[in-house]
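In: based on what follows, work out the 3D shape:
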Amino acid sequence: MIKKTLHFILVAGLIFLGGVSPAFSQKVTVLQQGRPSSLRGLSVVDDKIAWVSGSKGYVACTKDAGKTWNWMQIKGFEQSDFRDIEAFSAKEAVVMSSGTPAVILKTLDGGLNWQVRYHNRDTSVFLDAMDFKSKYGCIMGDPINNHFVIFETFDRGATWKQRDVAKTPLARAGEAAFAASGSCLMINTSGLMRNYELALASGGSVANIVYTLSAGKKWFQHVLPLVQGTTSSGAFSVAADGKHWVAVGGDYQHDQRTDSTACYSVDAGKTWKMAKATPAFQSCVEYLSGSKYLATGTSGTNFSKDGGITWKKIDANSFNVCNKAKSGKLVLLAGNNGKIAVFTPPKEYLIPYIKL
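Out: Model prediction:
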């Protein structure tokens, strides 16, 4: 009788405390804004260190989980639009610009000095995104002569080499990638620098996922069930946990549309299904843990706890990119006007079992 009574009290308490659901503490908190830069590059190293990059040559670094930032405008590149950044520590980072000139810079002293690692004034070269796994890094660019452009490094961005066109994937007429968040490119490795999986998400004439499972020796392509057919629509971002992949996008010129904006794959990109509850336009998706994913865009931020099958809007603020710490749990977001925010994930509430 006592056990039954206690059980009733505990259940009643849980019902009364409706706030114990995981969504109760889930929120996005703006840390700062008001800088003259549209931020699209974001790299969170650990629970303290992160870097952002954006337009007008701006980059910034935090060492206290986003509470304060050291802002800098890279001398000589004040007009560059740094659409992506990859950080390894508070001292070491690589930044990439989109537009002309296409440049790749690296710092080893926290941004005091930047070394030019690639520079090209050819207007046909447009860099979209960058990703790293260990010392191996890759940058993708819009197609030239019907082939996506790929640059590679095997020394953490100290030197870069453009991959031979014969070893890069074909692009369809009108197909390109979006330099919206630095996350239309994804690398998975199996331990060896030269043995990796690489996936590109594209849009325009077609919403496509282009990937290799053999370090680029053979490429595969699958059309995604996302809105496509215009220069502003398609797949904008891809993230993965093993064989479970999630892609998001939409039409940025109609960012409140909620049809055909998110899909998922359970077989490493071979087949795709439309999400059952889709968000409005999202330019970035990030894998968090378990089956949890976070996505954001100009329409707001959305959370999925079931591997991207269903999404729930948790914040209405406009952002361009979100990123989780490589080592740690810190999740940050960044957007226009130097806006930076932190994501507080759902918390698990546990009522201890009392044995009588």
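In: contacts, neighbours, all on C-alpha from now
Out: Will do.
In: buried sites along stretch 227-239?
Out: For stretch 227-239, the neighbour count (16 or more other Cα atoms under 10 Å) marks Val227, Gln228, Gly229, Thr231, Ser232, Ser233, Gly234, Ala235, Phe236, Ser237, Val238, Ala239 as buried.
In: my bad, should have said stretch 150-170
Out: For stretch 150-170, the neighbour count (16+ other Cα under 10 Å) marks 150-154, 156-158, 160, 167-170 as buried.
In: could I get those residues as JSON lines with distance to Asn188?
Out: JSON lines is the format used below for those (distance: Cα to Cα, whole Å):
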{"residue": "Ile150", "distance to Asn188": "16"}
{"residue": "Phe151", "distance to Asn188": "16"}
{"residue": "Glu152", "distance to Asn188": "14"}
{"residue": "Thr153", "distance to Asn188": "15"}
{"residue": "Phe154", "distance to Asn188": "15"}
{"residue": "Arg156", "distance to Asn188": "16"}
{"residue": "Gly157", "distance to Asn188": "17"}
{"residue": "Ala158", "distance to Asn188": "21"}
{"residue": "Trp160", "distance to Asn188": "19"}
{"residue": "Lys167", "distance to Asn188": "18"}
{"residue": "Thr168", "distance to Asn188": "17"}
{"residue": "Pro169", "distance to Asn188": "17"}
{"residue": "Leu170", "distance to Asn188": "21"}
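In: quick check: the farthest pair among the residues you listed?
Out: Ala158 and Leu170 (27.7 Å; Cα to Cα).
In: surely Phe77 touches Gly57?
Out: Yes. If you go by Cα atoms under 8 Å, Phe77 and Gly57 touch, sitting 5.4 Å apart.
In: quick one: which of those two has more around it?
Out: Gly57 (20 against 16; other Cα atoms under 10 Å).
In: the helix or strand harbouring Ile314 - contacts with which helices or strands?
Out: Following DSSP states H and E, one finds Ile314 within strand 312-315. The elements that strand 312-315 packs onto, with contact taken as 3 or more Cα pairs under 8 Å, 6 or more residues apart in numbering; DSSP states H and E, are strand 27-32, strand 300-304.
In: what's the angle from the first one to strand 300-304?
Out: It refers to strand 27-32. Angle, strand 27-32 to strand 300-304, by axes from the mean of the first three to the mean of the last three Cα atoms, to 10 degrees: 140 degrees.
In: give the buried residues for strand 27-32.
Out: Lys27, Val28, Val30, Leu31, Gln32.
In: tell me where the stretch 51-200 of the chain has strands.
Out: In the stretch 51-200 of the chain, strands defined by DSSP state E, counting those that start in this stretch lie at 58-62, 70-73, 81-87, 93-98, 102-107, 115-120, 127-133, 136-144, 147-153, 161-162, 175-176, 185-189, 196-204, listed in chain order.
In: one more to line up against the first:
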Amino acid sequence: MRLKLLLLFSILGGICSTNAQKITILTQHGKESFRGLSVVNDSIAWVSGTHGNVGKSIDHGKTWEWFTISECDKCDFRSIQAFDNNTAIVVAIDTPSFIFKTKDGGKTWNKVWESHTSGMFLDACHFVGKNGYVIGDPVDGQIFTLETMNQGETWKPVQIFAQPQTNEAFFASSASNIVFSKKIAPIAVSGGEHASLFYKKKSYRLPITQGKTSTGANSIVLNNNKLENIAAIIVGGDFMNKESSDSNIVLVKKSFFLNPNVSAFQLSKTPPKGYKSSVTQINNETFIATGTSGTDISNDEGVNWKHISDQPFHVIQSVFKGNWIVLAGPNGIVANLSF
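Out: Reported below is the predicted structural model:
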């Protein structure tokens, strides 16, 4: 699905903070919109966005190197997966849709997949090791999904999800609506007139706001805490009504993976402020969600949230138990969140 910056910074390194948390602008690259973000470790991060722009830092965001894929200088790369300093995959959303891979740190890019199919719209990708999936909006009534088992060298279409309902699709707002792990099969969360969680060839209606093309689930993260009660957190809302906190987050209980059913879904006691397009986990109980309504934090596995910044972003990512939390968004801004 296709989707102004509220605060302006007079200089790079402008700060928006509340209490102990601080958001610091690392770089501003023109007026590009960044929705693709991949944090490899505490030193390396890649971002991607409009006009074929891809950026990389290997020094914890102090300096950035920028690339434009010549064949795709008008592409919108809303999804990126980086594996190290040299290797990364970028996904261009539509008309036509492309997947490119670099093995030399962004100097050259090899086209590893393309489609000129009408209606094709690629929303997100996710990797675990060399295995990865790209998910797209429905084509001919079926969720379009690509699979790779060799770190994106080759791709093949697969049907691993149930059929969506009419006017149900996916958001490319932060490229994080599909996730899986070594133990958990791919999960996808949708939006539109209907919002569902897709898992193992079945779909489950989410208690998240829905009913319009601008509503639904945008992002999902699995809980890495082995002792968790909450197994996953899903965020979204209505991007046309960004201040609304009505049913904008769903907590998935651990019991879902033992006996999948909608009774395993619950809403937060204190929800985050407004529409959220991305969520990440930074330690056992702490999660952070962001969107055009700003950024919120939870220290109890998503049950209660506290608003910490009004600065709008599209995507947030960190390495679990790492020391670098990166945000990216409109007006070419990439930022760091610290405590």
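In: sorry, back to before: compared with the second structure, how much does the strand holding Ile314 of the first structure deviate?
Out: Mean deviation of strand 312-315 of the first structure relative to the second structure after superposition (mean Cα distance after the TM-score superposition for the first structure): 0.7 Å.
In: residues of that strand that come out buried?
Out: Lys312, Lys313, Ile314, Asp315.
In: next one: stretch 165-185 of the second structure
Out: Those would be 165, 168-180, for stretch 165-185 of the second structure by 16+ other Cα under 10 Å.
In: next, the distance between the ends of it.
Out: In stretch 165-185 of the second structure, first residue to last residue: 21 Å (Cα to Cα, to the nearest Å).
In: which of the buried residues of stretch 150-170 of the first structure lies closest to Gly297 of the first structure?
Out: Ile150 (25.7 Å).
In: ok, and the closest non-adjacent residue to that closest one?
Out: Nearest residue to Ile150 of the first structure, sequence neighbours excluded (Cα to Cα, 6 or more residues apart in numbering): Met140, at 4.6 Å.
In: which part of the second structure matches the one helix or strand Leu294 of the first structure maps to?
Out: Leu294 of the first structure is part of strand 292-297, with elements assigned from DSSP H and E. With TM-score structural alignment applied, strand 292-297 of the first structure matches the range 286-291 in the second structure.
In: closest one to His254 of the first structure among the strands of the stretch 51-200 of the first structure?
Out: strand 196-204 (14.2 Å).
In: helix or strand next in line after that closest one, which one?
Out: The helix or strand immediately downstream of strand 196-204 of the first structure is strand 208-212, counting by DSSP H and E.
In: quick check: buried residues in stretch 106-114 of the first structure?
Out: Counting neighbours by 16+ other Cα under 10 Å, one finds that the buried residues in stretch 106-114 of the first structure are Lys106, Thr107, Leu108, Gly110, Gly111, Trp114.
In: got it, and stretch 194-210 of the second structure?
Out: 194-199, 203-204, 206-210.
In: stretch 70-88 of the first structure too?
Out: Per 16+ other Cα under 10 Å, stretch 70-88 of the first structure contains these buried residues: 71, 73-74, 77, 79-88.
In: over to stretch 268-284 of the first structure?
Out: Using 16+ other Cα under 10 Å as the test for burial, stretch 268-284 of the first structure gives 268-269, 272, 274-275, 277-284.
In: and it, end to end?
Out: By Cα to Cα, the extent of stretch 268-284 of the first structure from end to end equals 19 Å.
In: also stretch 83-98 of the second structure?
Out: Terminal residues of stretch 83-98 of the second structure lie 19 Å apart, using Cα to Cα.
In: which residue numbers in the first structure go with it?
Out: Mapping stretch 83-98 of the second structure onto the first structure (TM-score structural alignment) gives residues 88-103.
In: and what of stretch 124-134 of the second structure?
Out: Taking TM-score structural alignment, stretch 124-134 of the second structure hits residues 129-139 over in the first structure.
In: ditto for stretch 240-254 of the second structure
Out: Residues 253-267 of the first structure are where stretch 240-254 of the second structure aligns, with TM-score structural alignment as the criterion.
In: can I get the buried residues of stretch 227-239 of the first structure in a markdown table with secondary structure and distance to Thr298 of the first structure?
Out: Supplementary listing: these in a markdown table, determined by DSSP: H, G, I helix; E, B strand; the rest coil; distance: Cα to Cα, whole Å:
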| residue | secondary structure | distance to Thr298 of the first structure |
| --- | --- | --- |
| Val227 | coil | 17 |
| Gln228 | coil | 18 |
| Gly229 | coil | 20 |
| Thr231 | coil | 17 |
| Ser232 | coil | 13 |
| Ser233 | strand | 14 |
| Gly234 | strand | 15 |
| Ala235 | strand | 15 |
| Phe236 | strand | 13 |
| Ser237 | strand | 14 |
| Val238 | strand | 17 |
| Ala239 | strand | 19 |
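In: and which of those residues is nearest to Leu330 of the first structure?
Out: For these, the nearest to Leu330 of the first structure is Ala239 (17.1 Å; Cα to Cα).
In: tell me how far that closest one lies from Ser183 of the first structure.
Out: Relative to Ser183 of the first structure, Ala239 of the first structure is positioned 8 Å away (Cα to Cα).
In: now do the shared contacts for these two.
Out: The contact sets of Ala239 of the first structure and Ser183 overlap at Val285 (Cα atoms under 8 Å, 6 or more residues apart in numbering).
In: excluding chain neighbours, give the residue nearest to Ser318 of the first structure in space.
Out: Leaving aside its chain neighbours, Ser318 of the first structure sits nearest to Thr298 (4.1 Å; criterion: Cα to Cα, 6+ apart).
In: need the helices and strands packed on strand 312-315 of the first structure in TSV (columns: distance to His119 of the first structure).
Out: Below are these laid out as TSV (distance: least, Cα to Cα, whole Å):
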stretch	distance to His119 of the first structure
strand 27-32	32
strand 300-304	35
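In: counterpart of Ala188 of the second structure in the first structure?
Out: Aligned partner of Ala188 of the second structure by TM-score structural alignment: Leu200.
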